[in-house]
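K.L.:
Sequence below, structure please.
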Amino acid sequence: MFLNTLVHPGKSQKAFYVLFNNCCSDFGLRCLSTSCARTARKKGSQYGAVDTERYSSLVKSVVSSRVSAQTPETLQDQDTLLYGPIVEPRRPRDKPRVPRNRVPLRNEDKVGLRDACAPGPVARLMLQRGPDKSATPSVTRVLQQTMSPEQLLLLERWKRRMIAELGEEGFRQYSANLFRLGALFHTALEDALTSPSGPANRFEQQEEEVAGYMESVRSVLDDLSDMRAIESAVHHRALNYVGVVDCVARYRGRLCAIDWKTSEKAKPFIQNTYDNPIQVAAYIGALNSDENYRYQVENGLIVVAYKDGSPAHPHFFGLDKVLQYWENWLLRLEDFTDKNPPVT
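P.N.:
Okay, the predicted model is just below:
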């Protein structure tokens, strides 16, 4: 009679038996045999203390549910209600990684040369590479081969999206055109930066394809002075890597290593430029190490130009930030060396 009262007709009784056994266990009812009942009469039955109306309602709600009451979500909610939320134990924070070889950014042999004038013509040193290029890696190669998994994933997603829109051949043509426009833009910048005429006459004979880029950087070029180097090779002798710095000049009075970039999307913040600040810091370290340059650089400038002629975004960063990016460069260089140990 008790079971008939509690179990809703037509529903599964499995959940009821589980709950009922638990209830019995809580109240010391280990069995429902006749002998147990006789023993209970002598000692005084505890069954009378059970709120049958309460548990009847509870069992009905359990067996009438369309979804199992023992789902993980329900159990977690019950545990949270009874014992409070789960508190993860505090794990010791990993110590920040530091370079094994902390080569300084500045060159002690050039102390006092930071603001020295650069006599003679603007430097345009050609990159000298031996037959074994892997022995002296470039800045670009190091950064490409040490990209984070997140960067690689973003790059792969962008490539797949472009191939879906343009097709394989269309994507190849698109990439080749971007490279060609970048080369034209840098050539036009060289002409503009070395032109004896004033800023107003710099853009008259520029290629039509890069006229928008040149218009974009007009105001930045007007802020440059004291040109030191243009498309010039740099070599860090202690760390043994090379690169080609786009430009070294004063931007609003401060000597900078400058990197020119083109973009189809606006990049108003320096974090939008991804690894470019690390690249500039690597060039600064190499400039300071290279004996071909009789000065030191402590500032960086990334200029993002746009094809539609909208004003470029110049991202200047001083010594404090340069030192942070320099630390990142040393770590990336270590990762590259670990993956590509020198052949002995």
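K.L.:
switch to C-alpha atoms for all contacts and neighbour counts from now on
P.N.:
Will do.
K.L.:
quick one: Gln279 from His315, how far?
P.N.:
14 Å (Cα to Cα, to the nearest Å).
K.L.:
Tell me the buried residues in stretch 312-326?
P.N.:
Ala312, His313, Pro314, His315, Phe316, Phe317, Lys321, Val322, Leu323, Tyr325, Trp326 (16 or more other Cα atoms under 10 Å).
K.L.:
Residues in contact with it: which ones?
P.N.:
With contact meaning Cα atoms under 8 Å, 6 or more residues apart in numbering, stretch 312-326 is reached by 105, 216-217, 220, 267-270, 277-278, 281-282, 285, 298-306.
K.L.:
Among those, which lie within strands?
P.N.:
Residues of the contacts of stretch 312-326 located in strands (DSSP state E): Asn299, Gly300, Leu301, Ile302, Val303, Val304, Ala305, Tyr306.
K.L.:
and those residues as JSON lines, adding distance to Asn177 and neighbour count?
P.N.:
Putting those into JSON lines (distance: Cα to Cα, whole Å; neighbours: other Cα atoms under 10 Å) gives the following:
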{"residue": "Asn299", "distance to Asn177": "32", "neighbour count": "23"}
{"residue": "Gly300", "distance to Asn177": "28", "neighbour count": "27"}
{"residue": "Leu301", "distance to Asn177": "26", "neighbour count": "26"}
{"residue": "Ile302", "distance to Asn177": "22", "neighbour count": "21"}
{"residue": "Val303", "distance to Asn177": "20", "neighbour count": "21"}
{"residue": "Val304", "distance to Asn177": "18", "neighbour count": "25"}
{"residue": "Ala305", "distance to Asn177": "16", "neighbour count": "29"}
{"residue": "Tyr306", "distance to Asn177": "15", "neighbour count": "24"}
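K.L.:
want to put them side by side, so please do this one too:
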Amino acid sequence: MLTMKTLHLICRNCRGMANVLFQPQHTPVFLSTSCTAHSRKKKVNGYENIDQEKYANLVRMVTSSKTSCQTPERIFEEDSFLYGEVIKSKAPSQEPETRVPRNHSLMYNSNKVILPAEKTDPNIPVKISLPARDQMADGRLPSVTRILQQTMPMEQAFYLERWKQRMIMELGEEGFIEYTAAVFSQGKQFHARLEDLLVSRDDNIHRPEDTDELSGYLASVEHVLSDVSELRTLESAVLHSELKYLGIVDCVAYYRGKLCIIEWKTSEKQKPHIQRTFDNPLQVAAYVGALNHDVNYNFQVDCGLVVVVYKDGSPAHAHFMDPELCTYYWDKWLLRLEEYKEKKEEKQ
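P.N.:
The predicted structure is shown next:
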């Protein structure tokens, strides 16, 4: 049995522990200004479901940057982080079908009769004028230049029109008319001087009376003329007897041992590649086919040359067209000729 003294000690210790456990604490009290804080429905945050850990680097990069992060490099970094590496689509297994002319007339005329050499004078270049309208059985035939202008691709026409509008803004309407007239006059003078040089084979290519522009063109073309020999035609008309179109060829001569139809083109811009000459190769190929089907010529041609001459005197670019390249542009010319005829039929 517990003594009274022991029991008294136990009760006193229990009262002490109770005082410690249940003594009131001095905790701060906060009063809510809203009486409906617990009754209102909690608003859903749309960003709570985002993987915060995955995009932590992106958030840190945006918030820590002191300058604008909308630079091409940053945008590519963000795209790579969000979407991964760019996967390039595979090229189609089949290339788009290449258009071919419906009437595939050959550029070379296997039925042409070639007269014996003794019946022709190779020293006299052929120069045939365009036939009069009443002399043509089918009336007025379209020229190569007209056909190419009427069937110009939309992209090419767009850039041509944009250049024209830019020139009008700089020069005005009247100034642009004067500019085009001056360019045409310079080209005409250059062709006339070039004709004299080819016929006379004069070594003195420059004359005191030449204008600065003409002197520039002549200096530009001088190195090409040294490779031209045996002139066959000069400013002569050609007519395709089967396809019914015509044109005027600048020159037919030998260029580095190859008989070519040569077209001289003046330009203020450099054109080191034949693709930059736009429709000029098609024009040459059309003349090649027309000459080969014209009974007025005692020879055939399968090569061409586009010579781009510059007013500032820089060396001209001579773009040689071998038989394979001529055939390539001949097929393109046939497509443009078909397009022209289709448009003409629609108007009738």
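K.L.:
Any idea what the TM-score is?
P.N.:
Once superposed, chain against chain, the TM-score is 0.72 (TM-score structural alignment, normalised by the length of structure 1); 290 aligned residues with a Cα RMSD of 3.7 Å.
K.L.:
could the buried residues of stretch 312-326 of structure 1 go into CSV alongside distance to Asn201 of structure 1 and secondary structure?
P.N.:
CSV is the format used below for these (distance: Cα to Cα, whole Å; DSSP: H, G, I helix; E, B strand; the rest coil):
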residue, distance to Asn201 of structure 1, secondary structure
Ala312, 19, coil
His313, 22, strand
Pro314, 22, strand
His315, 26, strand
Phe316, 26, strand
Phe317, 30, strand
Lys321, 35, helix
Val322, 34, helix
Leu323, 38, helix
Tyr325, 37, helix
Trp326, 38, helix
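K.L.:
Nearest to Thr5 of structure 1, out of those: which one, please.
P.N.:
Nearest to Thr5 of structure 1 among these is Tyr325, at 75.0 Å by Cα to Cα.
K.L.:
Same question for stretch 234-242 of structure 1: list its buried residues.
P.N.:
Val234, His235, His236, Leu239, Tyr241, Val242.
K.L.:
Equivalent analysis for stretch 195-209 of structure 2, please.
P.N.:
For stretch 195-209 of structure 2, a neighbour-count test (16+ other Cα under 10 Å) marks Glu195, Leu197, Leu198, His206 as buried.
K.L.:
same deal with stretch 328-344 of structure 1?
P.N.:
Quick answer for stretch 328-344 of structure 1 (16+ other Cα under 10 Å): Asn328, Trp329, Leu330, Leu331, Arg332, Leu333, Glu334, Phe336.
K.L.:
farthest pair in the buried residues of stretch 234-242 of structure 1?
P.N.:
Taking Cα to Cα, the two most distant members of these are Val234 and Leu239; they sit 12.1 Å apart.
K.L.:
Ends of stretch 269-283 of structure 1, what's the gap?
P.N.:
End-to-end for stretch 269-283 of structure 1, by Cα to Cα: 21 Å.
K.L.:
In structure 2, which residues correspond to it?
P.N.:
Under TM-score structural alignment, stretch 269-283 of structure 1 corresponds to residues 273-287 of structure 2.
K.L.:
which outside residues touch the matching stretch?
P.N.:
144-145, 148, 238, 247-249, 261-263, 271, 304-306, 319, 326-327, 329-330, 332-333.
K.L.:
quick one on the thing from earlier: distance to Phe2 of structure 1 for the buried residues of stretch 312-326 of structure 1 - can I get that in a markdown table?
P.N.:
Shown next, in a markdown table, are those (distance: Cα to Cα, whole Å):
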| residue | distance to Phe2 of structure 1 |
| --- | --- |
| Ala312 | 83 |
| His313 | 80 |
| Pro314 | 82 |
| His315 | 80 |
| Phe316 | 82 |
| Phe317 | 80 |
| Lys321 | 77 |
| Val322 | 80 |
| Leu323 | 79 |
| Tyr325 | 76 |
| Trp326 | 79 |
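K.L.:
So which of the residues you listed is the closest to Asp290 of structure 1?
P.N.:
Of the buried residues of stretch 312-326 of structure 1, the one sitting nearest to Asp290 of structure 1 (Cα to Cα) turns out to be Trp326, at 16.2 Å.
K.L.:
The closest one and Pro277 of structure 1, how far apart?
P.N.:
Distance, Trp326 of structure 1 to Pro277 of structure 1, using Cα to Cα: 9 Å.
K.L.:
Cys247 of structure 1 too?
P.N.:
Shown here: Cys247 of structure 1 relative to Pro277 of structure 1, a distance of 14 Å by Cα to Cα.
K.L.:
for Leu166 of structure 1, same thing?
P.N.:
31 Å.
K.L.:
Could you check which of these two is surrounded by more residues?
P.N.:
The neighbour comparison of Leu166 of structure 1 against Pro277 (other Cα atoms under 10 Å) goes to Pro277, with 26 against 14.
K.L.:
Just the closest of the buried residues of stretch 312-326 of structure 1 to Ser289 of structure 1, please.
P.N.:
Lowest distance from Ser289 of structure 1 to the buried residues of stretch 312-326 of structure 1 (Cα to Cα) belongs to Trp326, with 13.4 Å.
K.L.:
Show me what that closest one lines up with in structure 2.
P.N.:
Trp326 of structure 1 maps onto Trp330 in structure 2, by TM-score structural alignment.
K.L.:
Next: Gly182 of structure 1.
P.N.:
By TM-score structural alignment, Gly182 of structure 1 lines up with Gly187 in structure 2.
K.L.:
Report the secondary structure element holding that match.
P.N.:
Taking DSSP states H and E as the criterion, Gly187 of structure 2 maps to helix 154-200.
K.L.:
For the residue in structure 1 sticking out farthest from the centre, give its distance to Cys24 of structure 1.
P.N.:
Each residue of structure 1 has a distance to the centre, and by Cα atoms, centre = their mean the biggest one is for Lys42: 75.0 Å. Relative to Cys24 of structure 1, Lys42 of structure 1 is positioned 19 Å away (Cα to Cα).
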